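Asker: Give the three-dimensional model of this entry:
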Amino acid sequence: MSLDDKATKPHDRLAQALAEDMAAVNALIRERMSSEHAPRIPEVTAHLIEAGGKRLRPMLTLAAARLVGYGGPFHVHLAATVEFIHTATLLHDDVVDESRQRRGRPTANLLWDNKSSVLVGDYLFARSFQLMTDTGNMRVMEILANASAVIAEGEVLQLTAAQNLATTEDIYLRVIRGKTAALFSAATEVGGIIGGAPEDQVQALFDYGDALGIAFQIVDDLLDYGGKSAEIGKNTGDDFRERKLTMPVIKAVALADEAERAFWKRVIEKGDQQDGDLEHAMALMTKHGTLEATRLAAIGWTDTARKALAKLPDHPLRQMLDDLADYVVERVR
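Answerer: As a prediction, the model looks like this:
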């Protein structure tokens, strides 16, 4: 994300406020990603974990716990758990998508191979379950286990929906709730639970994470048709070339005339893409206003996230989370 003054970024202010906790999380991650007998595990894991990611999901867990007055120490274990689940899914996603770039760097499957990426991802999932059991809290284990299942379910649903012009916005939202929002909402919810928050506050934290995650993914999908590679960590148009039906395209297909629908069928369903097709696709989305409609949808979800925060205690971290919701859509305002 590219705001001019780094000091003004809500993400950086949040990182500064949680610096001590995040140091503990990073230390725990380094400890638990080690392997005495398989050195490739820390090699592959370090390539992704230490690639400059913003650690947004574990910070959401830490912020939620601190916001409701938790003094530790198990929010650190849960934050590391969330990061391990996230990293495992990225390793698997890059294999499924045959991706070559992640966070502006070559993907692990490109530098090593698909087998290493899949197996190291499996290892990180196992480590995440070890970490969450350290808390001894059955409810947080249930939430994170369910989130892991929902993430996998969302990825499988995307396989069947991504190249089918019958895919609706409802199905798209189900996909992104699984692949992205499920971990955001689990991250915030378990922070509230480990902190002993009342049920209305736990629900508010869940609602915030859910809406924030949906907005986050919609923005990412939108930027594929107009963002800079440095901002999104991949090449503009990758989703189009991978024939993914994301919100801007789904909206354009719904408004397409016969000739336009034939174009979408050729490039998405049949995969017959030619020079100039990406530019034509973007022209159709501009014609029907679907890029703008997608932008407004993302902003609407961040508004939902911010409303959920009103039910939480007045705290400097609450304002940072509020600002973070704005920050997610800053790139497309």
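Asker: hey, let's count contacts and neighbours off CA atoms from now on
Answerer: Noted.
Asker: who's in contact with stretch 130-148?
Answerer: 74, 77-78, 80-81, 85, 129, 178, 182-183, 186, 190, 193-194 (CA atoms under 8 Å, 6 or more residues apart in numbering).
Asker: Now with 6 Å, please.
Answerer: Identification of contacts with stretch 130-148 by CA atoms under 6 Å, 6 or more residues apart in numbering yields Phe74, His77, Thr81, Ala182, Val190.
Asker: from those residues, which ones fall inside helices?
Answerer: Among the contacts of stretch 130-148, the members found in helices (DSSP state H) are Phe74, His77, Thr81, Ala182, Val190.
Asker: Just the buried residues from those, in PyMOL please.
Answerer: Those of these that count as buried under 16 or more other CA atoms under 10 Å are selected in PyMOL with:
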select buried, resi 74+77+81+182+190
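Asker: Using JSON lines, please lay out the ones in helices among the contacts of stretch 130-148 together with distance to Val95.
Answerer: Output for the ones in helices among the contacts of stretch 130-148, formatted as JSON lines (distance: CA to CA, whole Å):
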{"residue": "Phe74", "distance to Val95": "32"}
{"residue": "His77", "distance to Val95": "28"}
{"residue": "Thr81", "distance to Val95": "22"}
{"residue": "Ala182", "distance to Val95": "21"}
{"residue": "Val190", "distance to Val95": "29"}
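Asker: please give me the structure for this one as well, since I'd like to look at both together:
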Amino acid sequence: MVSLGLGSHPLHRPHLSGCWETCEIEASGLLRLVGWTREELVVPELVVNGARIPLLNQYRTYRPDVARQTQVPFSGITFEYQLPYGVTLTEISLSLGGDRLWQAQGSLTLTAPAYEGLLSCETVLGRQQIYGEGLPSPVVSEVVMALVAPLPGPILDFGCGMGALLGALRGGDRAAYGIEIDRPAIREQLRPDVAEYVTLYDGSFPLPYDDGQFASVVSIEVIEHIPNYRQVLEELARVSREQAVFTVPNIDAIPLCFPQQVVPWHLLEATHVNFFNPSSFQKLLLEYFCEVELLQIHPVSVNGTRFHTSVAAICRK
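Answerer: All right, here's what the predicted structure looks like:
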């Protein structure tokens, strides 16, 4: 018996018409039983914590490496199952006709990924169902706090969402205020502990603040959503006296990930209308601020290709 965990677990289990090669558990919760065969196979049984898990997908794959043995180019075979989320998995077993193919014990808890429903949905989806819009983030990342913490106060958080960053700043005795468009999702999610420091408005300009009213302004993953982004930057430069911090998704991720044929999921956000790379972002910000220091944040690696999902800028007047 092996230890339960993510990754590829070797099997090396020959059978009458082929071989079971690996059992793979993805962070998304997808479990794959992978091998090759000359003939059709009965569906293996997956049991997790004593409960049977139904088959999700079964498909053939191209396997020229074993075609000489099988005389069939598409002799690869994969069975996929969806493991449950949000519970502690302690035992997993795969069996076929009473023969135990693989068994593991341990402690593994899976978190549902973004777009989780796309793994098992049986309905043909339209664009409006794929390019969705999520709720404001309830947490502040460590790197965003590192960007914002040194700023002089008072601080304005433009596009403050439900007030996560505002709460973190005010919890550290910082003078911080937020502004957000008045809409149901915000009213329902706005944190009660910061509500009195948040201005809900209709999204029009100019902003309801005096020139230089704040020492610093912050806008985290906001201006990519606003068509008139230049007016936003003009206003934020007007109401700030000293510094500003901005972050936006980094569109560099698309060409960098081209060899891997993947697109970072966040770039599928339906309300993204402006797309920036580091060069265009810096050039734009220098029209409104005297100094712009670029950073790249949230590093990711995909099959050896490294990229950052967001570009950040520290701006000075």
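Asker: List the TM-score for the superposed pair.
Answerer: Once superposed, chain against chain, the TM-score is 0.29 (TM-score structural alignment, normalised by the length of structure 2); 152 aligned residues with a CA RMSD of 6.4 Å.
Asker: Among the contacts of stretch 130-148 of structure 1, list the two that are farthest apart in space.
Answerer: Of all pairs drawn from the contacts of stretch 130-148 of structure 1, the greatest distance, 20.7 Å, lies between Phe74 and Ala182 (CA to CA).
Asker: So which residues of the stretch 1-150 of structure 1 form helices?
Answerer: 10-17, 19-32, 40-49, 56-67, 74-96, 108-111, 114-133, 138-161 (DSSP state H, counting those that start in this stretch).
Asker: okay, the angle between the last one and helix 114-133?
Answerer: This means helix 138-161 of structure 1. In terms of direction (axes from the mean of the first three to the mean of the last three CA atoms, to 10 degrees), helix 138-161 of structure 1 departs from helix 114-133 by 150 degrees.
Asker: Helix 138-161 of structure 1 versus helix 74-96: what angle between them?
Answerer: Using the same axes, to 10 degrees: helix 138-161 of structure 1 against helix 74-96 is 20 degrees.
Asker: buried sites along helix 138-161 of structure 1?
Answerer: Neighbour-count burial for helix 138-161 of structure 1 flags 140-141, 143-145, 147-148, 150-151, 154-155, 157-158, 161 (criterion: 16+ other CA under 10 Å).
Asker: from those, which is closest to Ile171 of structure 1?
Answerer: Ala161 (7.6 Å).
Asker: Count the neighbours of Asp99 of structure 2 for me.
Answerer: When neighbours are defined as other CA atoms under 10 Å, Asp99 of structure 2 has 9 of them.
Asker: ok, so of the contacts of stretch 130-148 of structure 1, who is nearest Ile232 of structure 1?
Answerer: Nearest to Ile232 of structure 1 among those is Ala182, at 20.6 Å by CA to CA.
Asker: which residue sits closest to the closest one, ignoring its sequence neighbours?
Answerer: What sits nearest to Ala182 of structure 1 in space, not counting adjacent residues and going by CA to CA, 6 or more residues apart in numbering, is Ala147, at 5.6 Å.
Asker: host element of Gln129 of structure 2?
Answerer: Using DSSP states H and E, Gln129 of structure 2 falls within helix 127-130.
Asker: Show me where the stretch 1-150 of structure 2 has its strands.
Answerer: Here the stretch 1-150 of structure 2 has its strands, by DSSP state E, counting those that start in this stretch, at 2-3, 7-15, 18-25, 30-37, 45-48, 51-53, 55-61, 76-82, 88-96, 99-109.
Asker: Now do the third one against strand 76-82, angle only.
Answerer: In this structure, strand 18-25 of structure 2 runs at an angle of 30 degrees to strand 76-82, with the same axes, to 10 degrees as the basis.
Asker: who does strand 18-25 of structure 2 touch, helix- and strand-wise?
Answerer: Where contact means 3 or more CA pairs under 6 Å, 6 or more residues apart in numbering; DSSP states H and E, strand 18-25 of structure 2 is packed against strand 7-15, strand 30-37.
Asker: Quick check: the gap between Glu258 of structure 1 and Trp264 of structure 1.
Answerer: 10 Å (CA to CA, to the nearest Å).
Asker: Counting neighbours, go ahead and name the busier of those two.
Answerer: Set Glu258 of structure 1 next to Trp264 and count neighbours by other CA under 10 Å: Trp264 wins out with 24 against 8.
Asker: other SSEs contacting whichever strand or helix holds the more buried one?
Answerer: Element membership of Trp264 of structure 1, judged by DSSP H and E, is helix 258-264. Helices and strands touching helix 258-264 of structure 1, as assessed by 3+ CA pairs under 6 Å, 6+ apart, are absent.
Asker: Could I get the buried residue list for the strand or helix carrying His280 of structure 1?
Answerer: In this structure, His280 of structure 1 sits in helix 277-288 according to DSSP H and E. Within helix 277-288 of structure 1, the residues scored as buried using 16+ other CA under 10 Å are Asp277, Leu278, Ala281, Met282, Leu284, Met285, His288.
Asker: What is the nearest of those residues to Val96 of structure 1?
Answerer: Of those, the one sitting nearest to Val96 of structure 1 (CA to CA) turns out to be Leu278, at 22.1 Å.
Asker: Quick check: chain neighbours aside, which residue is closest to Val175 of structure 1?
Answerer: Among residues not flanking Val175 of structure 1 along the chain, Gly154 sits closest, at 4.8 Å (CA to CA, 6+ apart).
Asker: so that neighbour makes contact with Tyr172?
Answerer: No. The criterion here is CA atoms under 6 Å, and Gly154 of structure 1 misses it with Tyr172 at 9.6 Å.
Asker: Give the buried residues for the helix ranked longest in structure 2.
Answerer: Determined from DSSP H, the single longest helix within structure 2 is helix 229-239. Neighbour-count burial for helix 229-239 of structure 2 flags Val232, Leu233, Glu235, Leu236, Ala237, Arg238, Val239 (criterion: 16+ other CA under 10 Å).
Asker: After it, heading C-terminal, what element do we hit next?
Answerer: Counting by DSSP H and E, the next helix or strand C-terminal to helix 229-239 of structure 2 is strand 240-249.
Asker: now for that following strand, which elements pack on it?
Answerer: strand 214-220, strand 305-316.
Asker: So which of those is the most surrounded?
Answerer: strand 214-220 (a mean of 23; mean count of other CA atoms under 10 Å).
Asker: So which residues make contact with that one?
Answerer: The contact list for strand 214-220 of structure 2, computed with CA under 6 Å, 6+ apart, reads 152-158, 240-247.
Asker: Select only the buried ones of the residues you listed in PyMOL?
Answerer: The following PyMOL line selects those of these that are buried, judged by 16+ other CA under 10 Å:
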select buried, resi 152+153+155+156+157+158+240+241+242+243+244+245+246+247
